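Peer 1: sequence plus predicted model, see below.
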Amino acid sequence: MPQPTTDVIAIGNAIVDVMAPCQDVLIERLGLLKGGMTLIDTARAHELYEAMGPAREISGGSAANTLAGLAALGAKCAFIGQVADDQLGEVFAHDIRAGGIAFDTAARAGDPPTARCLIFVTPDGQRTMNTFLGASQFLPPAALDEAAIADAKILYLEGYLWDPEEPRAAMRRAIAAAKNAGRKVAFTLSDAFVIERHGADFRAMIETGEIDILFANHVELEALTGHGDFDAGLAELAPKVPLLVVTRGADGAVAVHEGQRFEVKAEPIERVVDTTGAGDLFAAGFLYGHVRDLAIDQCLTIGAVAAAEIISHYGARPEADLKALIKARLG
């Protein structure tokens, strides 16, 4: 079997984040689910955009954010995702390639337009996301580069993209391609609402050994296992997955590998500005360590450092030198 030349190839939503600070009263007035992620249609997207204050446009998407962190750390990465042939599609493609990430998925002509996520950030750092999935929902299996998937150590899949039919079929095909090449498949559950809709699929994939590395947060762990008690949920799920990684916000993170439990505390920061992308960057740090065969506790620490950097500023792409932060932390 040839050695892979790419560290991580990811499939995810190709989204441009539109972010603006706001007060809690606006969240209430607009009837938004504070701290959550809600899928919206075109009309609601226009309504919320009109209500936003001055905003920043930053290329986003959960898996793409993870790759941005990985690339910043020095990993070789590639992305598969669908944009439209429009201005935001060009913004997304430029940003991800400028970050050193290979992106060769052809733009889609016509409607719907490129996906965007309208993010309202309250003074406590909580982000309330409202996502118009647009063109990203129409990633066809034919868009996959199976040779590129076979050439990567890890295929990383974004749970959010499991919802629409075409990308779900594409990801199933990608899993088969990765497994046929003897590569690992990593999956992030993304959100409790995704589990509510597709939990049966995810549990089946876990049972049949299609997932080698599973990323979740404590809320998603409860949604998947039905256990309100964290340790009970962990005890049920961990034996079914070769490597389980669960983040707990300010309480740090836990990984279970081959029956052994590892824990890391959250890195201290002066102030939480915006929690957008914290889980994405934690996954980036963890995977960076993992593809370099570092010990699990070191992988967790790198994840915690990357997550702390991302919540110290607006946006889900790193601004500080992650390599320097990791070196200072690990020596």
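Peer 2: Received, thanks. Numbers count the residues shown, from 1 in each chain.

Peer 1: CA atoms for contacts and neighbours, from now on please.
Peer 2: Noted.

Peer 1: need the helices for this structure, in chain order.
Peer 2: Secondary structure of the chain (DSSP state H): helices located at 24-29, 42-51, 62-73, 87-98, 146-150, 165-180, 192-207, 218-225, 230-237, 278-291, 296-310, 322-330.

Peer 1: and the closest residue to I302 other than its chain neighbours, how many residues sit next to it?
Peer 2: Leaving aside its sequence neighbours, I302 sits nearest to G285 (Cα to Cα, 6 or more residues apart in numbering; 4.8 Å). For G285, the neighbour count with other Cα atoms under 10 Å is 29.

Peer 1: use this one as the comparison:
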Amino acid sequence: MAPASEEDIARLEMAKGGMTLVDAARAHHLYDAMGPAREISGGSAANTLAGLAALGADCAFIGQVAQDQLGEVFAHDIRAGGIAFATPARAGDPSTARCLIFVTPDGQRTMNTFLGASQFLPADALDETTIAAAKVLYLEGYLWDPEEPRRAMQRAIGAARDAGREVAFTLSDAFVIARHGDDFRALIAAGQIDILFANEHELAALTGCADADDGIAKLAPQVPVLVVTHGENGAQAIAHGQRARVDAAPVAHVVDTTGAGDLFAAGFLFGHVRGAALETCLKLGAACAAEVISHYGARPEADIKALVAPLLG
């Protein structure tokens, strides 16, 4: 990731604030156009697990990297964070996935993602024993796009349901919904999703309702726990008919919004698996999101376990 001007975003024809899938050639072109950059391990679900592990949860990650330097860095970083990661690296092309992130002075992140090896996660890489042992299986919508990880996630959902575990799903981005919204709506209608994370844009794309309240009213009866984030306007959740809303946690200066949703999910899920009240879960999410947007990168730098301790009593 690297700082960028508004002019850079326009010159490179990027969609500010969004996430765009790019091929290897475009990824190389954008990398060459970047200023001095920071290389930081990321990935939506991996970021959420990094937050959960930092909070004290036991976590395991299933995902695909290649046998290259970036794959080694990713594997090192996630294991160093205390997260079990046993998926073998993939030989040959393509290389490990990367996301080229341009951060404008307002803290907004514009992401360009080359899925690389991550789009070839095979279903047989799943550790169903680990899935069955987890309280929650957490999945990201980004990887619904490629065929192999989509099949792997479908199999993972089946393993979690068979074991009586909860399935949490983040919609990830409106463009993913534009491509696969019918799949997501079918999963929800079939009762396969227990906890759904969405921001206002994703909610509108999934429900067809421009007004967030209308979208929530339409979707909440179909999902046991619905969590909707509103950026600087806080977040709300509806769980089994109970509703709670919290303000965004204060931030002295927004540096980089990358990972805000990922870390919000981490805080919320940490509270959820501990049986915390719905409002407390939201406050935990808001606190973790506030920490990650106060610096570059999508993984916490501060001791978020100590940060959230007052919220847990």
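Peer 2: Right, received. Where do you want to start? In this text the structure is predicted, and so the values were computed from the model without any measurement.

Peer 1: give me the number of residues near the aligned partner of D111 of the first structure in the second structure?
Peer 2: In the second structure, the residue paired with D111 of the first structure is D93, using TM-score structural alignment. Neighbourhood size, D93 of the second structure [other Cα under 10 Å]: 11.

Peer 1: residue contacts, D93 of the second structure?
Peer 2: Each residue near D93 of the second structure by Cα atoms under 8 Å, 6 or more residues apart in numbering is listed here: A66, A117.

Peer 1: and G252 of the first structure, which of the helices of the first structure is closest to it?
Peer 2: helix 296-310 (7.3 Å; Cα to Cα).

Peer 1: where does the closest one end up in the second structure?
Peer 2: So helix 296-310 of the first structure sits over residues 278-292 in the second structure, by TM-score structural alignment.

Peer 1: give me the mean distance between the matching stretch and the first structure.
Peer 2: Its matched residues in the first structure lie on average 0.4 Å from stretch 278-292 of the second structure after superposition (mean Cα distance after the TM-score superposition for the first structure).

Peer 1: off-centre distance for that stretch?
Peer 2: 15 Å (Cα atoms, centre = their mean, to the nearest Å).

Peer 1: with stretch 111-131 of the first structure instead?
Peer 2: Mean C-alpha position of stretch 111-131 of the first structure versus that of the full chain (Cα atoms, centre = their mean) differs by 14 Å.

Peer 1: then stretch 294-311 of the first structure?
Peer 2: Taking Cα atoms, centre = their mean, the mean C-alpha location of stretch 294-311 of the first structure is offset from the chain mean by 15 Å.

Peer 1: ok, the counterpart of E166 of the second structure in the first structure - how many residues close by?
Peer 2: Residue pairing (TM-score structural alignment): E166 of the second structure is matched to K184 of the first structure. Residues lying near K184 of the first structure (other Cα under 10 Å) number 19.

Peer 1: for the one 4 residues further on, same thing?
Peer 2: Neighbourhood size, T188 of the first structure [other Cα under 10 Å]: 23.

Peer 1: go on, Q69 of the second structure?
Peer 2: Residues near Q69 of the second structure, counting by other Cα under 10 Å, number 12.

Peer 1: what's the separation between the counterpart of it in the first structure and P21 of the first structure?
Peer 2: Using TM-score structural alignment, the equivalent of Q69 of the second structure in the first structure is Q87. Going from Q87 of the first structure to P21 of the first structure by Cα to Cα, to the nearest Å gives 24 Å.

Peer 1: need the contact list for the counterpart of D251 of the first structure in the second structure.
Peer 2: D251 of the first structure maps onto N233 in the second structure, with residues paired by TM-score structural alignment. Contacts for N233 of the second structure (Cα under 8 Å, 6+ apart) come out as D247, A248.

Peer 1: same check, this time on N47 of the second structure
Peer 2: Shown in contact with N47 of the second structure (Cα under 8 Å, 6+ apart): G259, D262, L263, A298, R299.

Peer 1: mind picking the two most distant members of those?
Peer 2: Longest span within those, Cα to Cα: D262 and R299, 8.8 Å.

Peer 1: what is the corresponding segment of the first structure for stretch 193-208 of the second structure?
Peer 2: The aligned range for stretch 193-208 of the second structure is 211-226, by TM-score structural alignment.

Peer 1: gap between that stretch and the chain center?
Peer 2: Relative to its chain's centre, stretch 211-226 of the first structure lies at 14 Å (Cα atoms, centre = their mean).

Peer 1: tell me which of the contacts of N47 of the second structure is nearest to C281 of the second structure?
Peer 2: Using Cα to Cα, L263 comes nearest to C281 of the second structure of these, at 12.2 Å.

Peer 1: tell me the contacts of that closest one?
Peer 2: The neighbourhood of L263 of the second structure, defined by Cα under 8 Å, 6+ apart, consists of N47, T48, G51, G285, C288, A289, V292, A298, R299.

Peer 1: which of those residues sits closest to V103 of the second structure?
Peer 2: A298 (12.3 Å).

Peer 1: I'd say the closest one and A46 touch.
Peer 2: No - A298 of the second structure lies out of contact with A46 (Cα atoms under 8 Å); the separation is 9.7 Å.

Peer 1: quick one: P112 of the first structure and P54 of the first structure, what's the gap?
Peer 2: 25 Å.

Peer 1: who has more neighbours out of these two?
Peer 2: More crowded of P112 of the first structure and P54, by other Cα under 10 Å: P112, with 19 against 11.

Peer 1: next, the contact list for that one, please.
Peer 2: Neighbouring residues of P112 of the first structure by Cα under 8 Å, 6+ apart: A84, G134, A135.

Peer 1: ok, M1 of the second structure next?
Peer 2: Counting by Cα under 8 Å, 6+ apart, M1 of the second structure makes contact with A37, R38, E39, I40, L100, I101, F102, V103, G297.

Peer 1: redo that, cut-off 6 Å
Peer 2: By Cα atoms under 6 Å, 6 or more residues apart in numbering, M1 of the second structure lies in contact with A37, R38, L100, I101, F102.
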